[in-house]
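**Student:** Predicted structure and sequence below. I'll ask about it afterward.
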Amino acid sequence: MNQASLYQNANQVQRHDAKLILEEFASTLQWRSDGEDALLDVGSGSGNVLMDFVKPLMPRGAQLVGTDISSQMVGFASQHYRREERTQFRVLDIGCERLPQELSGGFDHVTSFYCLHWVQNLRGALANIYDLLRPEGGDCLLVFLASNPVYEVYKILQLNEKWSGYMQDVEQFISPLHYSSNPGEEFAQLLNEVGFIQHNVEIRSEVFVYEGVRTLKDNVKAICPFLERMPAALHEDFLDDFVQIVISMNLQQGDQANGQDQKFISPYKLVVAYARKSPEFVNNVLVESPHQKRLKGLN
């Protein structure tokens, strides 16, 4: 997923979900009274979700650090947003065994959108997120895929001799919760194990519609990890096979003879988790939305 400029223009699903969820949780995040919040974002990619939807919520004096495992993504974001004050981008593998010392315990908030499904060791990633937050407390908002039809498409493609050599490790790119019978409960247990005192975990069933074959292919090109391993001359053939499998799974609407009229339906399950490190609970920052009412009953 290192084609940063393509990802910048083909991450409609990620932008759509991040915008709605941030609007929902904006008043739940525990902003500092002095306005000097420090926020680290995990898996910022090309940076547009962070800069378009997270930064506008933050106090003017806040510090913002965007991170990604991809040096290409970080380089793109650093260049594209180089004029943004109090903002930096840096390489970070949230699944690493030990955090860089300068990041540990330095943040009031951690956010992450559409990243943690790439991390097979979820417990390790959550332990690192916990350690990124200040010792005295902090909170996090984590959004990622529990399941998605794309994972089943990958598994079918991996059985094809044309592609199997490029996809032998396909299970490493499937969300660790994809096969879970109760992903919400499983993730909540992981939050407990690493030390989060209060948390609210929801599994939301969502649907996104891709308008036309080209839109679907561009999105796949932006996120598919296997294309980077193939000669460029094979990319379109791979994408054609991808589309045919999607159609065979009855996820297509419209006239197949006219690609412009085709729509592709992607039903997916999304983990939306908000967690606090500190046992203190500031009731006056909460309003009466449904998820916030549930937060009041958390132990």
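**Tutor:** Sure, I can see it. Not measured: the values here are computed from a predicted model. Residues are numbered from 1 along each chain as shown.
**Student:** Please make it C-alpha for all contacts and neighbour counts, starting now.
**Tutor:** Will do.
**Student:** Give the full set of residues in contact with residue 147.
**Tutor:** Contacts of residue 147 were listed using C-alpha atoms under 8 Å, 6 or more residues apart in numbering, and they are 175, 177-179, 268-270.
**Student:** And for it, nearest residue in space, chain neighbours not counted?
**Tutor:** Nearest residue to residue 147, sequence neighbours excluded (C-alpha to C-alpha, 6 or more residues apart in numbering): residue 178, at 4.5 Å.
**Student:** Residue 146 is in contact with the one you found, correct?
**Tutor:** Yes. Using C-alpha atoms under 8 Å, residue 178 makes contact with residue 146 at a distance of 5.3 Å.
**Student:** Same drill for those two, tell me which one is more crowded.
**Tutor:** Legend: neighbour count by other C-alpha atoms under 10 Å for residue 178 and residue 146, higher for residue 146 (26 against 18).
**Student:** so that one sits in a strand?
**Tutor:** Yes. Per DSSP: H, G, I helix; E, B strand; the rest coil, residue 146 lies within a strand segment.
**Student:** Correct me if wrong: it contacts residue 182.
**Tutor:** No. Using C-alpha under 8 Å, residue 146 makes no contact with residue 182, being 9.9 Å away.
**Student:** what's the burial count for residue 100?
**Tutor:** Residue 100, neighbours per other C-alpha under 10 Å, totals 10.
**Student:** er, residue 111 actually
**Tutor:** Quick note: residue 111 (other C-alpha under 10 Å) scores 21 neighbours.
**Student:** Which element, helix or strand, includes it?
**Tutor:** Residue 111 belongs to strand 109-113 when assigned by DSSP states H and E.
**Student:** tell me what that strand is packed against?
**Tutor:** Secondary-structure packing of strand 109-113 (3 or more C-alpha pairs under 8 Å, 6 or more residues apart in numbering; DSSP states H and E): strand 38-42, strand 139-147.
**Student:** now these as JSON lines including distance to residue 115?
**Tutor:** As requested, these are exported to JSON lines (distance: least, C-alpha to C-alpha, whole Å):
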{"stretch": "strand 38-42", "distance to residue 115": "7"}
{"stretch": "strand 139-147", "distance to residue 115": "6"}
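**Student:** Please compare the first structure with the one that follows:
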Amino acid sequence: MLCCSYDGVVKKKSGLGATCVTRHIADQKEVATVVGLDISKDMVNFATSNNTSEKASFHVLDIQEESGIREDWRGKFTKAVSFHTVHWIPHKERFLANVHLCLEKGGELLFNLFAGVPAIKVARDIKTHPKWREYLTDYTLKLYEWPKGDVAGMSHMLEECGFEVVTCEVHTLTFKFDSLEKEKAFSRPLLGHLQYIPEEKQDDFLEDAISMARGLYQKDEQGRVIWEMPQIVVHARKL
């Protein structure tokens, strides 16, 4: 089993999530070994130090670079997974080609990625907010989501990279929160901007970002914002 990750916004939480997923997979009786990959050395060190399964190992690799793929990985994996990761990868065709290289014939790939999330528009637009732009001059949001609803485009890319598309569908996660503090906790992982904002101003920044986002979402009958996270979910097989 191959688990692909990518250095996210909130490093400790990202590493913990990847470690838990990999460990859960390794705990399944039918799984022989699991290899976890991440571009960040810090994430790999974190995952390795928190790993309790002898069947799991972690390695530093930019999945976009074929040169880093070891010979003993090529054509050796039965399955590859990547959850909430591919929208951090700019060159998705390289990701697909290199995962294809690692899978055996008939091997399966499962992944998801954001596709037209309104909150990500806020994450981009807030950089020019009059109150915050002076702090964010050097910040770039390195998140590369897929166009909303573009199942055909993703299916075509998969086929070009040598996969048979089993399913390629739009799924929308929805969240409702009953307090501003919960909305802040939910928003933090998407806002790498916070590393540029003075700590004493971060709550104010989060409130402005949430206020902007609320204008893009509908509300339920109790007046709670319905936070929607559209994504593309893919199950593919190597031909």
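**Tutor:** Structure's in. What do you need? Note that the structure is a prediction, hence the values are computed from the model and not measured.
**Student:** Next, the TM-score between them, please.
**Tutor:** Here the TM-score for the pair of chains, by TM-score structural alignment, normalised by the length of structure 2, is 0.81; 230 aligned residues with a C-alpha RMSD of 2.9 Å.
**Student:** Can you name the secondary structure element that comes next after the top helix by length along structure 2?
**Tutor:** Secondary structure assigned by DSSP state H gives helix 11-26 as the longest helix of structure 2. The element immediately downstream of helix 11-26 of structure 2 (helix or strand, assigned by DSSP H and E) is strand 34-38.
**Student:** which residues of structure 1 does that following strand align to?
**Tutor:** Using TM-score structural alignment, strand 34-38 of structure 2 lines up with residues 64-68 of structure 1.
**Student:** what about burial for the contacts of residue 147 of structure 1, which qualify?
**Tutor:** Among the contacts of residue 147 of structure 1, the ones that count as buried by 16 or more other C-alpha atoms under 10 Å are 175, 177-178, 268-270.
**Student:** Tabulate those residues in TSV, adding columns for secondary structure.
**Tutor:** Formatted as TSV, these follow (three-state DSSP):
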residue	secondary structure
175	coil
177	coil
178	coil
268	strand
269	strand
270	strand
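**Student:** Among these, which one sits closest to residue 152 of structure 1?
**Tutor:** For these, the residue nearest residue 152 of structure 1 by C-alpha to C-alpha is residue 178; the value is 9.9 Å.
**Student:** Can you tell me the closest non-neighbouring residue to the alignment partner in structure 1 of residue 143 of structure 2?
**Tutor:** Matched by TM-score structural alignment, residue 143 of structure 2 corresponds to residue 173 in structure 1. Leaving aside its chain neighbours, residue 173 of structure 1 sits nearest to residue 118 (6.0 Å; criterion: C-alpha to C-alpha, 6+ apart).
**Student:** so what corresponds to that neighbour in structure 2?
**Tutor:** Match for residue 118 of structure 1 (TM-score structural alignment): residue 88.
**Student:** give me the number of residues near that match?
**Tutor:** By other C-alpha under 10 Å, the burial measure for residue 88 of structure 2, its neighbour count, is 20.
**Student:** Relative to residue 37 of structure 2, how far out is the nearest residue to residue 133 of structure 2 once chain neighbours are set aside?
**Tutor:** Leaving aside its chain neighbours, residue 133 of structure 2 sits nearest to residue 127 (5.3 Å; criterion: C-alpha to C-alpha, 6+ apart). According to C-alpha to C-alpha, to the nearest Å, residue 127 of structure 2 and residue 37 of structure 2 sit 31 Å apart.
**Student:** what about these two, which has more around it?
**Tutor:** Shown here are residue 127 of structure 2 and residue 37; by other C-alpha under 10 Å, residue 37 has more neighbours (23 against 20).
**Student:** is it true that that one touches residue 68?
**Tutor:** No. Counting by C-alpha under 8 Å, residue 37 of structure 2 stays clear of residue 68, with 10.8 Å between them.
**Student:** list the residues that contact both of the two?
**Tutor:** Common neighbours of residue 37 of structure 2 and residue 68, using C-alpha under 8 Å, 6+ apart, are 61-62.
**Student:** So which residues of structure 2 form strands?
**Tutor:** Taking DSSP state E, the strands of structure 2 run over residues 2-4, 34-38, 56-60, 77-82, 103-114, 163-175, 227-238.
**Student:** out of those strands, nearest to residue 193 of structure 2?
**Tutor:** With distances scored as C-alpha to C-alpha, the stretch of the strands of structure 2 nearest to residue 193 of structure 2 is strand 103-114 (18.8 Å).
**Student:** Tell me the gap between the closest one and the middle of its chain.
**Tutor:** Mean-position distance between strand 103-114 of structure 2 and its chain equals 15 Å (C-alpha atoms, centre = their mean, to the nearest Å).
**Student:** just stretch 226-246 of structure 1 next, same as before
**Tutor:** Between the centre of stretch 226-246 of structure 1 and the centre of its host chain there is 23 Å, according to C-alpha atoms, centre = their mean.
**Student:** buried ones in that stretch?
**Tutor:** Neighbour-count burial for stretch 226-246 of structure 1 [16+ other C-alpha under 10 Å]: 226-227, 235, 238-239, 242-243, 245-246.
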